[in-house]
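A.B. asks: Generate coordinates for the sequence data below:
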Amino acid sequence: MDKSEANRDGTGSLLKKVFSRYEFLRSGLLIRLFKENFRQQAHLYVAAIVAMLVVAGATAASAWIIAEIVNGMLVTPDLAYASLIAGTVATIFIVKGVATYTQTYFLSRAGNRIIAEKQREIFRKIVHSDMHFIQTHVSSELLVRITRSAQAARSVIDTIVVSFVRDLFTIVGLIAVMFVQQPVMSLIVFVAGPLALLGMRWLLAKVRRIMEKEIASTTDIIRLIQETTSGFRVVKAYSLEPQLEATLDRAVANVERRSNAIARIEAATSPLMETLGGLAIAAVIALGAVLVLDYGNTPGELASFLTAFLLAYEPAKRLARMRVSIESGMVGVRMLFQIIDHPVALTERPDAITLPHGPNAIEFDHVHFAYRDDQPVLRDLTVLFPAGKTTAIVGPSGSGKSTIINLMMRLFDPDSGEVRIDGTDIRRVTFNSLRERIAYVGQDAFLFSGSIRYNIAAGKPGASDAEIEAAARDANAHEFITAMPQGYDSDVGENGGRLSGGQKQRIAIARAFLKDSPILILDEATSALDSEAEAAIRDALARLTAAKTTIIIAHRLSTVMEADNFIVLQNGEIVEQGDPKVLLKNQGLLRKLYDHQILPDL
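C.D. replies: Below is the predicted model of the structure:
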């Protein structure tokens, strides 16, 4: 092996040691973070870095000028020279002030843009993900990641940029001043540096684990608050206040304990540096006195050295704590990329086509589906939902009714078999063209925060007030809406919390009516309505489902007895199918469900 090869091997070995010691380098997350964010904001960071270099130079110059001040005013007094020095000092600090402002401004702009972009990226990931992603990530966890993780990305970049540019170059400049003015004393100071680094190593091992546990506890707090507000009636009905308070107390105590642990670790760096710094200062003062009194050094050189040494203390302390800050921030960065990199199981084909126009018949052809491999929900299901007809899907809970709807809307793909609309496999078409054909109302009517008008108009963005009002009338909602203080501009509250269950359901139905899609899916859509409202909705449905392919899921058979066709499911298989009046004459599952609900004979 020649010398060059040995040098390369030695360098490679050194890099491996560095990367193995610093987990955030070994994982490649830090490189990726800079690659994806620093380049986009390069013009802002370049401006901030230039300003930081000016600040570093001005700081070094302010230490250097001390020698001239002391010598020019005390050793060889000269009024003209003193005036020149005064002007120089003023210039140095004016330049430093302008540069500090520039650095702070551009660094903040770049950081704020990174937070905004990462929050947008996480939200895009959420809204374009599949149901599996939503089912495996609770909302409180996503909330923490979209806020703290984005902030962590900015924090890590800011820490590295500031430390490696402003602080590092400030220290380099000040060290240069120290060595020029007092080389012997400078060597003494640097004995304390390695000792400080040794003291830092044991502080870092705990930081990452503590931060991960702290974030998990914060997630628990957010989840508990969400559940408490969403299930407030249940909390009151079952007097759950003491249990919830105890749960929150434990979660808050965990966050507090771990925050204190982080604070304790971070705080330990300051006394460590201060103790070593104090010892170094004592040694410098003692040696400086000897050098000035016995070896002819000027007071200005000593004063300049001391000034540079003291000015170097704060940036050196920040550099010493940099790894702690980076390790803490990288926990959030890791969580950020876990969300961004989460694979999307349900994707649109690159060659996806627009769903061709047709009568909108829906067909399941030997469809098999399971949420878990060992628990099939649909078993070799073959069925046709005729175009322009209303088909009711009934059956006991867990029979696969909602799964059929999920597959129609392509929230999941079948494990085998095909779901087709007018003969076209829906996996071959674009998401937009598929979902433009479908209007949906679920059993849990979801409303967005905002006005009633906004929630209805979600079915057809840009709809006129007349169209919105017509949809509300069709859904039997216009009367109660106009009775509210602000009418259609009334705020529904979080998830419609200011409305009754029946009112929420009718607004959701109005939204679907406004969309006026050729395929209408109603999943327990009238479950929250009283008898009078339900009768009005049935009349509206009879008008609005004309010539539409309508699929209705209902446990209450009274809401679907006018359907053209019944599909009766049990354990993921069709056990009965046909005209409901004919099926009721048999002694099958539909008849049992019918008798169980004590409905009058037709």
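
A.B. asks: CA only for contacts and neighbour counts going forward, please
C.D. replies: OK.

A.B. asks: wait, what's in contact with the residue most central in space within the chain?
C.D. replies: What sits nearest the mean C-alpha location of the chain, by Cα atoms, centre = their mean, is Ile146, with 1.9 Å. By Cα atoms under 8 Å, 6 or more residues apart in numbering, the contact set of Ile146 is Lys118, Gln119, Ile122, Phe123, Leu336.

A.B. asks: let's see this one next to it:
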Amino acid sequence: MASLLKNWLPAFTKSARDNSLLWRLLRDSIPEHKNRYLLAVMAMIVVALTTASTAWLMGEIVDSMNDADNRARVYWVAAAVALTFMFKGLASFAQAVLMARAGNRIVAEKQTTLYNRLLKQGVGFFSTTESSDILMRVTNSAQRARSVIDVIVTSVVRDSLTLIGLIAVMVYQQPVLSLVSLVVGPVAMFGVQKILARVREVMKQELKSIAEIIKVVQETATGVRVIKTFSLEGVMSDRMDQAVRNVEKRNNKIVRLENATAPLMDTITGLAIASVVVLSSVSLFGGQPASPGQLMSFVTAFLMAYEPAKRLMRMRVTIEHGMAGVRMMFELLDKPITLLEAENPVELPDGPGHVKFDKVGFSYTDGKSIIRDMTLDFPAGKTTALVGPSGGGKSTILNLILRLYDPQEGTIQIDGVDIKTASFASLREKISYVGQDTFLFSNTVAENIRIARPDATDEEVVEAARVAHADEFIRDLPNGYETKIGENGAFLSGGQRQRLAIARAVLKEAPILVLDEATSALDANSEALVKSALERVTEGRTTIVVAHRLSTVIHADQICYLEDGRVVERGTRDELLAKGEKFKDLYEMQLLD
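C.D. replies: Now for the predicted structure:
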């Protein structure tokens, strides 16, 4: 079937690139579901044959009614009509079910493939791609791909064969009238060509408007406090109204364009039928006038050919409608992976967690250097604090250790192994992370802690919560550890969410702990509890802390003051204070005041 469809592809779109994408879509989708599609094709063939037979039988019905004394013929025609419609109904049912099942499976597979592709992307991809655009591509484009496949398969098989069968009946019954009826067909094709150019541009704009609707809804859900506080309801309502109106406007355009072939086809059909009526009353080329049955069979076949012919005329418009989604889908699938695992990755050894930067240089996509020729040692089992002004590269260092980005220069080693050569699994197993913006899943408390180690027992989960000073408030929740905490922990306070994040780090038992402003957004009471939890968690672990509040890191084994992507001071608190430079200024500004 794929070979048959490939031969048809050049007629489907005006763009060579779109033809290539169509062939790729069919090649990737149909072979895996060939059994269902083959059965659906067989059902379509039955539908096409029974549709042509219906037109043929109309002539037999009329002639048998004029020959009522021939009972055998009447019974034969009646039985043929009943069987024809029965087989057509069963075949139509089978075709619809098989196509739907294959199409639904393709949608599910495409969405899964798209999502898995997203999971392989690095953080840099998500930093430069709007989430509304991603949602549009994952949800809408898979549905559009399925609609394109359905249109192609049904048009190539059912509509084409049905039209061929009906034309054969017409030609057999009335060759001359058939020629007159079909000579005007090419006129319709000219009209369809004019419509296609408009469809593509309208579809591009429609998908952008749908993405804007998704964006507005997302921003409303996540920023509702800001919207309420600054009385932005009117602004957001206007944005949504504009986006919805744009989608409505373009949907109306698409409907108009898709149905523009209808008046063209209706006009051609009317003219053809009028010609048939006139010509049937005279004998052509001196031949015998047609019998009533022949004329009825011809007219029935002609009228029944109208619908498949109209669908075939609209096919390219419908495909162009869906191709916008197909292009979006393959654009996402073909996006280069921004962070690749080594071709033959090694497993990190069971070492103490010694982290080392060796002449590391890094910049984001804008090319501005964030880290410059940095050589820095994070001793195993010790706490290293990174402090300094914003933009100095502190959070970037953590991102590089977590391998959310790769440096352009130098190497980052853990226990003597370059993390670029390590497997993602062994690297992630080696590191725990607690950030300022704690992310929690819309699940139970227990499951949010257990994601650190899915095989952990209930007792281990509870013990991790105790270490993180979270057990007490968890037991006060309506269902304890089985309480659903809402989207991103909406039903918990900031301190409670942070302590759950620490409990995850405790449960993971990784030798390296990365803390990114873990207490900066907390009140004094919550900060005290979190600090107490962190003191227990960091004991004996290689801990790397980013902090603006020096009160949380003054007892660190090593403090590094970063500025403009470089380490300008390094040492213990007392050593840096004795040095009397930038750290001392920051210390006096924060603590002595």
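
A.B. asks: before we move on, the earlier item: now which residue in structure 2 aligns to the residue nearest to the centre of structure 1?
C.D. replies: Under the alignment defined by TM-score structural alignment, Ile146 of structure 1 corresponds to Val138 in structure 2.

A.B. asks: Please, where are all the helices along the stretch 451-593 of structure 2?
C.D. replies: 458-467, 471-475, 494-508, 524-538, 573-579, 582-587 (DSSP state H, counting those that start in this stretch).

A.B. asks: Now render these as JSON lines, adding mean neighbour count and distance to Ile210 of structure 2.
C.D. replies: Below are the helices of the stretch 451-593 of structure 2 laid out as JSON lines (neighbours: other Cα atoms under 10 Å; distance: least, Cα to Cα, whole Å):
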{"stretch": "helix 458-467", "mean neighbour count": "19", "distance to Ile210 of structure 2": "43"}
{"stretch": "helix 471-475", "mean neighbour count": "16", "distance to Ile210 of structure 2": "41"}
{"stretch": "helix 494-508", "mean neighbour count": "25", "distance to Ile210 of structure 2": "34"}
{"stretch": "helix 524-538", "mean neighbour count": "17", "distance to Ile210 of structure 2": "42"}
{"stretch": "helix 573-579", "mean neighbour count": "15", "distance to Ile210 of structure 2": "54"}
{"stretch": "helix 582-587", "mean neighbour count": "18", "distance to Ile210 of structure 2": "49"}
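
A.B. asks: Output these as CSV; include the columns distance to Leu284 of structure 2.
C.D. replies: As requested, these are exported to CSV (distance: least, Cα to Cα, whole Å):
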stretch, distance to Leu284 of structure 2
helix 458-467, 92
helix 471-475, 93
helix 494-508, 89
helix 524-538, 99
helix 573-579, 110
helix 582-587, 105
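
A.B. asks: in structure 1, what residues pair with the longest helix seen in structure 2?
C.D. replies: Taking DSSP state H as the criterion, structure 2 has its longest helix at helix 71-120. Per TM-score structural alignment, the counterpart of helix 71-120 of structure 2 in structure 1 is residues 79-128.

A.B. asks: and the matching stretch, how far from the chain's centre?
C.D. replies: 27 Å (Cα atoms, centre = their mean, to the nearest Å).

A.B. asks: Repeat that for stretch 172-189 of structure 1.
C.D. replies: Distance of stretch 172-189 of structure 1 from the chain centroid (Cα atoms, centre = their mean) equals 47 Å.

A.B. asks: What residues sit buried inside that stretch?
C.D. replies: Val172, Gly173, Leu174, Ile175, Ala176, Val177, Met178, Gln181, Gln182, Met185, Ser186, Val189 (16 or more other Cα atoms under 10 Å).
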